[in-house]
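Undergrad: Have a look; sequence and predicted model below, questions after that.
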Amino acid sequence: MRAHEAGALHAEGYGGPPLYLPYPDDVNALLEQLWPASVIRGRSGALEVAGVDVHAIAREFGTPAYVLDEDDFRARARAFRDDFAAPFHEVCGGADVYYAGKAFLCTEVARWVAEEGLSLDVSTGGELAVAQRAGFPAARIAMHGNNKTVAEIEQALTYGVGRIVVDSLTEIERIDTVARRLGVVAPVMIRVTVGVEAHTHEFIATAHEDQKFGLSLATGAAAEAARRVVARPGSMRLVGLHSHIGSQIFDTGGFEISARRLIALHADIVREHGIEMPHIDLGGGFGIAYTSQHTPLDPARLGRLMADIVEREGKAIGVGDGSGLPRVSIEPGRAIVGPSTFTLYEVGTVKPVVVGDRMTRTYVSVDGGMSDNIRAALYEADYSCTLAGRTSGAEPMLARVVGRHCESGDIVVLDEYLPADLAPGDLIAVPGTGAYCRSLSSQYNHTPRPPVVAVRGGRARAIVRRETIDDLLALDVG
């Protein structure tokens, strides 16, 4: 940490580039791992995605805009489906992949997920409504949420979702009441807080004890939840256990501990109650590359490593013979949609600012910001960006890309090298914005939210249209 008794501006090294960001040999070069598969620089120097020039996207749909490569999304979905199915087949009969809709969900994306043979994880009645509108098969839907309302539980049970993930003892009573009223048996999983400190930002670590999700393994709350569910055979059926250790994770160490504890609890519950409990869900949280500092595992390696973990931990407690282990589920969201999307902005101002007596920082303001990507402010998330509308022969300059909102923390990209001739009207693109950008977007400062533009085979179309001022005013009853 850079510190100085007179303040940060006086600290040695303040304002320089982060260690992961070297001075570029070519400021126009693209880091392949950050971008959708089809993105290239065309002959004009402008970025193209699936054969469509970014200038054409800007003209037709305006900026800012989320640009989603449909084939890239589908390919990543298939990779998780296939690369987990094969190694888990001999271990526990296969693996089910639930796309985590909270990363990004709309009707069209729900249809893609269904067509590629994945299941779907939703966490609110609104996300479930999107799935219903898309005609998503109910049996392949998991309903999450730490405070599901009676209306949401009724919505899920009426539609016939395949599993409801119980997050509290209170919720068991709530599901019991609704299921009895509807005359159905609710298939439930218990979300277990397994006590794992995932190596990620504290706001997105979700399996340690001091947070809102799940029922504690250590205190016996998870085992008590199982007893209460099993005691209500007329309204609930316990189908499995669930855990989720966090997000933006780059190794499998946390999953190893989580699997060990979840499999052991699963075996204990089966023995105590003499029931069949066919599933465990190890959650998602697989990381992606936002900058050159990130080194994610590909689905094939993830699948092999996690299958080895489940097999090894099963054998350690005597259930790893291929018949005693429950079928495994995972929940990738970010890892599918995150790299499939970039955000296209137009530069509004380029402002050199003298910082103390040591340096000049160049602030590049774009026509979006924290309303379309809150992650930098919320999670201190790092992003990369590039000049998208042309190439440049100018020297690289260290820049900070900021938004147009009335907040000093409205930062899109904290540090990036951009060409020194960057000017108002230029297009820049920020990769890796498919997950938790549109989903977490807001109308701060009464700013309409951008469209989501899907591109495939040389054609671009809006799958979520741009909000308008009329949309904003329509809710204002004053």
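TA: Perfect, thanks for sending it.
Undergrad: Every contact and neighbour count from this point should use C-alpha atoms.
TA: Noted.
Undergrad: May I see the buried residues of stretch 327-335?
TA: For stretch 327-335, the neighbour count (16 or more other CA atoms under 10 Å) marks 327-335 as buried.
Undergrad: Val229 contacts Val239, doesn't it?
TA: No: between Val229 and Val239 there is no contact under CA atoms under 8 Å: 10.2 Å.
Undergrad: Out of the buried residues of stretch 327-335, which sit inside strands?
TA: 327-330 (DSSP state E).
Undergrad: Among these, which one lies nearest to Ala198?
TA: Ile330 (16.3 Å; CA to CA).
Undergrad: second one coming, line it up with the first:
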Amino acid sequence: MHLYGTSGVNERGHLEIGGVDTIELIEQFGTPLYVYDVELIRERARGFKRTFEELGIPAQVAYASKAFSSIAMIQLADQEGLSLDVVSAGELYTAIKADFPTERIHFHGNNKSEEELHMALDHKIGCIVVDNFSELVLLEEICTNREQKVKILLRVTPGIEAHTHDYILTGQEDSKFGFDLINGQAEDALRQALQSEWLEVLGLHCHIGSQIFQTTGFLLAARKIIGKLDSWHGSIGYQPKVLNLGGGFGIRYTQEDDPLPASQYVEEIVREVQNLVADTDLQMPEIWIEPGRSLVGDAGVTLYKVGSEKQVPNVRKYIAVDGGMSDNIRPALYEAKYDAILANRPLDPVEETVSIAGKCCESGDMLIWDLPLPKAGRGDVLAVFCTGAYGYSMSNNYNRIPRPAVVFVENGEARLVIKRETFEDLISLDLALQEAAVTNKE
């Protein structure tokens, strides 16, 4: 049994997180329930920041809020002095409602609407990461009409394929994201942006993928980008202020995963950039990174109640829980793997191997295959670890299942930070047939 952060087994023999008994949590808040270990999130954030400080490198550590966005989470990021990466008007709106300093917000996305760009400019956010030529033209037009300057990064694809799932590869040449560094698109975009009196090009951004366990891809990306920047410095005199190497740092979901410490990712990236810059006429840029999963992933645990079971003779035993792909779609989407224990009996000996099924009406709604557990039955509580990233943020109402509540635990206290959806919430936007507006065709 591998426990994370402040998790442990208390005197009642229950799983405890942040000094709070998980069984007491479900008695108060119900199941399924997302539980976040706040102390672990703080520890992760401080680890990234501390490493940059010890290396003496100006930096921004921006929380990639797509991993998990809520008002309380954004406020926690602010408390820890992080910047913020948003990818939609909804994430930006959440940050604004959380009173997050807008000058520390970076706006990403491959298809920002005109309304989203106006919203970003209205709130004077710190940086817009421009993803393609059509956005570059649109942003220039909007800024010209508004007579408003904005700082930008140009997102580039350096042609790096990180060792990760195909769906979460983003740095290779054939990607929907960014200007290609190899075929000349990135240079064309830079020249175009530098001609604008309203766009201040801080530097370049890249993101090579997610759940990455090695530094090799980051270092190779840095080499390719610094090489191009050195060339551009000679040809057009461009000196970048910022190099953003994205995020994607892996975490340990199961025993098969072997991630590096956050400090090692940062140290190796910084040393490589320093060495590369030393061989050029470039000045050392400020380094930005964008951890999301590595800040909140292993800080999250989802609690479920066990319900029905099914034995397939000589094949497997299924145990169903009261959630599934509606609160964690990653196993169905990415074949993601998780580990879990019985929160009410974590020290009981393993007696059988079972597969954990969700309750959605889909054969693919399987959370965990072949999980060793004590003999479990109706009413037991299953704790699935490392669900803090892309659990709630990708949750849905398939089969009209309400989304779970979210609780933060720290120092023996529990705070409800997102209420559980109700059935009334589910139908709150519905219109009865007689109420629906009718449009008559001419």
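TA: Structure's in. What do you need? In this text the structure is predicted, and so the values were computed from the model without any measurement.
Undergrad: Superposed, what's their TM-score?
TA: Scored against TM-score structural alignment, normalised by the length of the second structure, the superposed chains reach a TM-score of 0.95; 432 aligned residues with a CA RMSD of 1.3 Å.
Undergrad: about what we covered before: between Val229 and Val239 of the first structure, who's got more neighbours?
TA: Neighbours were counted for Val229 of the first structure and for Val239 using other CA atoms under 10 Å; Val229 has more, 25 against 21.
Undergrad: Next, find the distance separating that one from Asp268 of the first structure.
TA: From Val229 of the first structure across to Asp268 of the first structure, the span is 15 Å (CA to CA, to the nearest Å).
Undergrad: which residue ranges form the helices in the stretch 1-150 of the first structure?
TA: Secondary structure of the stretch 1-150 of the first structure (DSSP state H, counting those that start in this stretch): helices at 54-61, 70-92, 107-115, 125-133, 150-159.
Undergrad: Rebuild these as JSON lines, extending it with mean neighbour count and distance to Thr349 of the first structure.
TA: JSON lines is the format used below for those (neighbours: other CA atoms under 10 Å; distance: least, CA to CA, whole Å):
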{"stretch": "helix 54-61", "mean neighbour count": "16", "distance to Thr349 of the first structure": "18"}
{"stretch": "helix 70-92", "mean neighbour count": "20", "distance to Thr349 of the first structure": "32"}
{"stretch": "helix 107-115", "mean neighbour count": "18", "distance to Thr349 of the first structure": "35"}
{"stretch": "helix 125-133", "mean neighbour count": "19", "distance to Thr349 of the first structure": "37"}
{"stretch": "helix 150-159", "mean neighbour count": "18", "distance to Thr349 of the first structure": "46"}
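Undergrad: Could you identify the residue of the second structure that aligns with Asp210 of the first structure?
TA: Applying TM-score structural alignment, one finds that Asp210 of the first structure aligns to Asp174 in the second structure.
Undergrad: What of Gly284 of the first structure?
TA: That one, Gly284 of the first structure, aligns with Gly247 by TM-score structural alignment.
Undergrad: try Ala264 of the first structure
TA: By TM-score structural alignment, Ala264 of the first structure lines up with Gly227.
Undergrad: who touches Pro299 of the first structure in this structure?
TA: Contact analysis of Pro299 of the first structure by CA atoms under 8 Å, 6 or more residues apart in numbering lists 79-80, 83-84.
Undergrad: gap between the helix or strand the match of Ala264 of the first structure falls within and the chain center?
TA: If you go by DSSP states H and E, Gly227 of the second structure is part of helix 216-236. Relative to the chain's own centre, helix 216-236 of the second structure is displaced by 26 Å; criterion: CA atoms, centre = their mean, to the nearest Å.
Undergrad: Likewise for stretch 159-176 of the second structure?
TA: Counting by CA atoms, centre = their mean, stretch 159-176 of the second structure is centred 16 Å from the centre of its parent chain.
Undergrad: So what touches that stretch?
TA: 110, 156-158, 177, 180-182, 206-212, 217, 220-221, 334.
Undergrad: Could you list which of those belong to strands?
TA: 156-157, 180.
Undergrad: Not counting residues beside it along the chain, what's closest to the residue most central in space within the first structure?
TA: For the first structure, Arg334 is the residue whose C-alpha lies nearest the centre (CA atoms, centre = their mean; 3.1 Å). Once flanking residues are discounted, Arg334 of the first structure sits nearest to Ala435: 5.0 Å by CA to CA, 6 or more residues apart in numbering.
Undergrad: which ones are touching the one you found?
TA: Ala435 of the first structure neighbours (CA under 8 Å, 6+ apart): 103-104, 333-334, 337-338.
Undergrad: mind putting these in JSON lines, distance to Val184 of the first structure included?
TA: Output for those, formatted as JSON lines (distance: CA to CA, whole Å):
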{"residue": "Ala103", "distance to Val184 of the first structure": "30"}
{"residue": "Phe104", "distance to Val184 of the first structure": "31"}
{"residue": "Gly333", "distance to Val184 of the first structure": "30"}
{"residue": "Arg334", "distance to Val184 of the first structure": "34"}
{"residue": "Val337", "distance to Val184 of the first structure": "35"}
{"residue": "Gly338", "distance to Val184 of the first structure": "37"}
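Undergrad: What does Ala139 of the first structure correspond to in the second structure?
TA: With TM-score structural alignment as the criterion, Ala139 of the first structure lines up with Glu103 in the second structure.
Undergrad: can you tell me what part of the first structure the lengthiest strand in the second structure aligns to?
TA: Ranked by residue count under DSSP E, the longest strand found in the second structure is strand 300-312. Under TM-score structural alignment, strand 300-312 of the second structure corresponds to residues 341-353 of the first structure.
Undergrad: mean offset of the matching stretch relative to the second structure (after superposition)
TA: Its matched residues in the second structure lie on average 0.9 Å from stretch 341-353 of the first structure after superposition (mean CA distance after the TM-score superposition for the first structure).
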